[in-house]
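J.: structure for the following, please:
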Amino acid sequence: GADVSISKSPPQGTDIQRHYLQGFVAQNLHITHAFYTHPKILIAALNGPAVGLSAALTGFADFVYAAPHTFILTPFSSLGLVAEGGSSRAFVSRLGISKANEALIMSKRITCEELVSVGYVNGVMDVKPGEDDKFLELVLREVDDRLGKHLIPESLLGIKKLIRRPERDLLDAQGVAEVFGGLDRFVSGVPLWKGAVWWLYWVFEHKFAIAGTWYVIPSCGFALH
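T.: Now for the predicted structure:
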């Protein structure tokens, strides 16, 4: 799920740039790098809305399964921020430039139907909101069927490495550009008050549970993340 809480202002007298360098920049860069360099097969199971950085990171999943009521929302422009989580590259690659512009520049919600139409998700499970156990069961059944013992683990990992290889240097550079762009915005002070307004709007206008599950397919069996 997503932590959509608003960052607290630095204590009075704090070096603002250093504060966000040690917090936002370091943490954001680290988690994004961890996702796009992960050597094993990553599966995202989205049984509800994915918001912000959590939504952005789904762009690095090797396979994405969703519920019909799923949507992704990256409201960075509504918060006075810039794109983060590698989304300025991953979304363009996975959604296409038109939908990526809608998601990132317009802060538009991208529905499950739209995600299916552009090939962002690999499958939609027939579940209703609140049927979390059923959703998980269906996803695990699908994964076990498609990524079962009939496949050679070393081949899976070797193929993933080849697929991801051309993007590695580009993502390294783009990740740095994103976090320093975000740093500039935080130093300006805009995201703090804009974020508070947006969060209040979200709380009062939406009743969705932020839901999602990450899986890693190791060389044998599953690890739930």
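J.: make it CA atoms for all contacts and neighbour counts henceforth
T.: Fine.
J.: for this protein, which segments are assigned as helices?
T.: Taking DSSP state H, the helices of the chain run over residues 16-20, 26-36, 53-57, 87-95, 97-104, 112-117, 132-146, 153-164, 168-188, 190-205.
J.: make TSV from the ones you listed and add mean neighbour count and distance to residue 78 to it.
T.: TSV is the format used below for the helices of the chain (neighbours: other C-alpha atoms under 10 Å; distance: least, C-alpha to C-alpha, whole Å):
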stretch	mean neighbour count	distance to residue 78
helix 16-20	16	20
helix 26-36	16	19
helix 53-57	22	14
helix 87-95	21	16
helix 97-104	18	10
helix 112-117	16	21
helix 132-146	15	30
helix 153-164	13	31
helix 168-188	17	12
helix 190-205	14	7
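J.: these: which one's closest to residue 76?
T.: Closest approach to residue 76 among the helices of the chain (C-alpha to C-alpha): helix 97-104, 6.8 Å.
J.: got the angle for that closest one vs helix 87-95?
T.: 130 degrees (axes from the mean of the first three to the mean of the last three C-alpha atoms, to 10 degrees).
J.: and helix 97-104, what does it pack against?
T.: Packing partners of helix 97-104 (3 or more C-alpha pairs under 8 Å, 6 or more residues apart in numbering; DSSP states H and E): helix 87-95.
J.: now the helix it packs on: how far from the chain's centre is it?
T.: 11 Å (C-alpha atoms, centre = their mean, to the nearest Å).
J.: what's that helix packed up against?
T.: helix 53-57, helix 97-104, helix 168-188.
J.: rebuild those as JSON lines, extending it with distance to residue 145.
T.: Shown next, in JSON lines, are the helices and strands packed on helix 87-95 (distance: least, C-alpha to C-alpha, whole Å):
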{"stretch": "helix 53-57", "distance to residue 145": "25"}
{"stretch": "helix 97-104", "distance to residue 145": "31"}
{"stretch": "helix 168-188", "distance to residue 145": "30"}
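J.: next up, for comparison:
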Amino acid sequence: MIITKTENRVRTITFDRAQAMNAFNEALYAATSEALHDAAAEPDIAVVVLTGSGRAFCAGTDLQEMPERDTSVPYTEGARGFTRLMDTVIDFPKPMVCAVNGIGVGLGTTLLGFADLVFMSETARLKCPFTSLGIAPEAASTYLLPELVGRQNAAWILMSSQWITAEEARAMGLAWKVCAPEDVLPTAIRYAEQLAAQPIESLVAVKKAMRAPHVDDIRAALARENALIDELIGGPANVKALADFVAAKATPQEQ
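T.: A predicted model of the protein is given here:
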């Protein structure tokens, strides 16, 4: 599910479900949370870099699992892997760098709100498809994105379900640097190593101080979003969107 590599006090965590565009299923949620917990606990790890295998950074939550869920349980109560990952990234004490090697959809975009630095391939694109799925945003994106990119840019990203190019993401402030595809991970690691050369306790102190004014607001946004998702999921727009998704997936296999 993931590949980890450590060099020069930098732990690189690679999402490795390339056949599913690195979409999060319960197993990948658990593996990512565990890898981040391990990196936080290891005294010789200073910085974490998140990236994806294949042509995607992360295609969000695996929608193929949604129709199979137990509808008697509120979605956000059943999504234990997502809940644990959110707790993990909110509390992650060390610098977190994202190297967006390819498309980022849903959580593949909103996860960037928790990153301290974001590097994007010039061919990568981002999308928050929540409205097209008939649901509400997640991962505290209704708080984090306005903070990062401004209210109007955030409104467009979260409401339109349209693709955002790497250059648009950089201009908005969602990405820090845009690189050639072959350079995005090496560049991210190079900058991560510069951070990792500093005392870990100082890096942790800086992140703690920067994060402190926002933690309560992030958790409150996450709770509001979860309530709205539970309200909308299973509604007519969501049911139709999931049915269309499943049909589109099935069609090539039937031909």
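J.: tm score of chain vs chain?
T.: Comparison of the two superposed chains (TM-score structural alignment, normalised by the length of the first structure) gives a TM-score of 0.76, and 193 aligned residues with a C-alpha RMSD of 2.5 Å.
J.: among the helices and strands packed on helix 87-95 of the first structure, which comes closest to residue 140 of the first structure?
T.: Across these, closest to residue 140 of the first structure is helix 53-57 (C-alpha to C-alpha), at 20.5 Å.
J.: post-alignment, the closest one versus the second structure, mean distance?
T.: On superposition with the second structure, the mean distance recorded for helix 53-57 of the first structure (mean C-alpha distance after the TM-score superposition for the first structure) is 1.3 Å.
J.: the second structure: matching residues for that helix?
T.: In the comparison with the second structure, helix 53-57 of the first structure aligns to the range 107-111 (TM-score structural alignment).
J.: tell me which of the helices of the first structure approaches residue 43 of the first structure most closely.
T.: Per C-alpha to C-alpha, nearest to residue 43 of the first structure of these: helix 132-146, 8.8 Å.
J.: please enumerate residues in contact with the closest one?
T.: By C-alpha atoms under 8 Å, 6 or more residues apart in numbering, the residues outside helix 132-146 of the first structure that reach it are 45, 47, 65, 67, 125, 126, 127.
J.: which among those residues gets closest to residue 175 of the first structure?
T.: residue 45 (24.2 Å).
J.: just checking, that closest one touches residue 214?
T.: Yes - the pair residue 45 of the first structure / residue 214 is scored as a contact, 6.2 Å apart, by C-alpha atoms under 8 Å.
J.: so these two - more neighbours on which side?
T.: Using other C-alpha atoms under 10 Å, the more surrounded residue of residue 45 of the first structure and residue 214 is residue 45, with 27 against 16.
J.: from residue 84 of the first structure, how far out is that one?
T.: 21 Å (C-alpha to C-alpha, to the nearest Å).
J.: equivalent analysis for residue 53 of the first structure, please.
T.: Distance, residue 53 of the first structure to residue 84 of the first structure, using C-alpha to C-alpha: 7 Å.
J.: and what of residue 76 of the first structure?
T.: 8 Å.
J.: run a quick neighbour tally on the aligned residue in the first structure for residue 129 of the second structure.
T.: Using TM-score structural alignment, the equivalent of residue 129 of the second structure in the first structure is residue 75. Residues near residue 75 of the first structure, counting by other C-alpha under 10 Å, number 23.
J.: residue contacts, residue 75 of the first structure?
T.: 51, 52, 103, 104, 106, 107, 108.
J.: check contacts around the nearest residue to residue 124 of the second structure once chain neighbours are set aside.
T.: Distance criterion C-alpha to C-alpha, 6 or more residues apart in numbering; nearest residue to residue 124 of the second structure, sequence neighbours excluded, is residue 102 at 4.3 Å. If a contact means C-alpha under 8 Å, 6+ apart, then residue 102 of the second structure has 52, 54, 55, 56, 57, 58, 120, 121, 123, 124, 125 as its contacts.
J.: rerun that using 10 Å as the cut-off
T.: Shown in contact with residue 102 of the second structure (C-alpha atoms under 10 Å, 6 or more residues apart in numbering): 21, 51-59, 108, 120-126, 166, 181, 184.
J.: that older thread, between residue 45 and residue 214 of the first structure, which contacts overlap?
T.: 58, 61, 64.
J.: dump these into CSV; add distance to residue 80 of the first structure as well.
T.: Formatted as CSV, these follow (distance: C-alpha to C-alpha, whole Å):
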residue, distance to residue 80 of the first structure
58, 22
61, 27
64, 29
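J.: compare these and tell me which is most surrounded.
T.: The most neighbours, when these are compared by other C-alpha under 10 Å, belong to residue 58, which has 27 neighbours.
J.: next up, the contacts around it.
T.: With contact set as C-alpha under 10 Å, 6+ apart, residue 58 of the first structure has these partners: 35, 42-46, 50, 64, 72, 85, 87, 90-91, 120-121, 212, 214.
J.: kindly report the same for residue 118 of the first structure.
T.: Going by C-alpha under 10 Å, 6+ apart, the list of residues near residue 118 of the first structure reads 94, 95, 96, 99.
J.: the last one pairs with which position in the second structure?
T.: Residue 99 of the first structure maps onto residue 153 in the second structure when the alignment is built from TM-score structural alignment.
J.: its match against residue 146, yeah?
T.: Yes - here residue 153 of the second structure reaches residue 146: they are 7.4 Å apart, a contact under C-alpha atoms under 10 Å.
J.: before we move on, back to that, give me the buried subset of the contacts of helix 132-146 of the first structure.
T.: 45, 47, 65, 67, 125, 127 (16 or more other C-alpha atoms under 10 Å).
J.: closest one of those residues to residue 29 of the first structure?
T.: residue 45 (23.2 Å).
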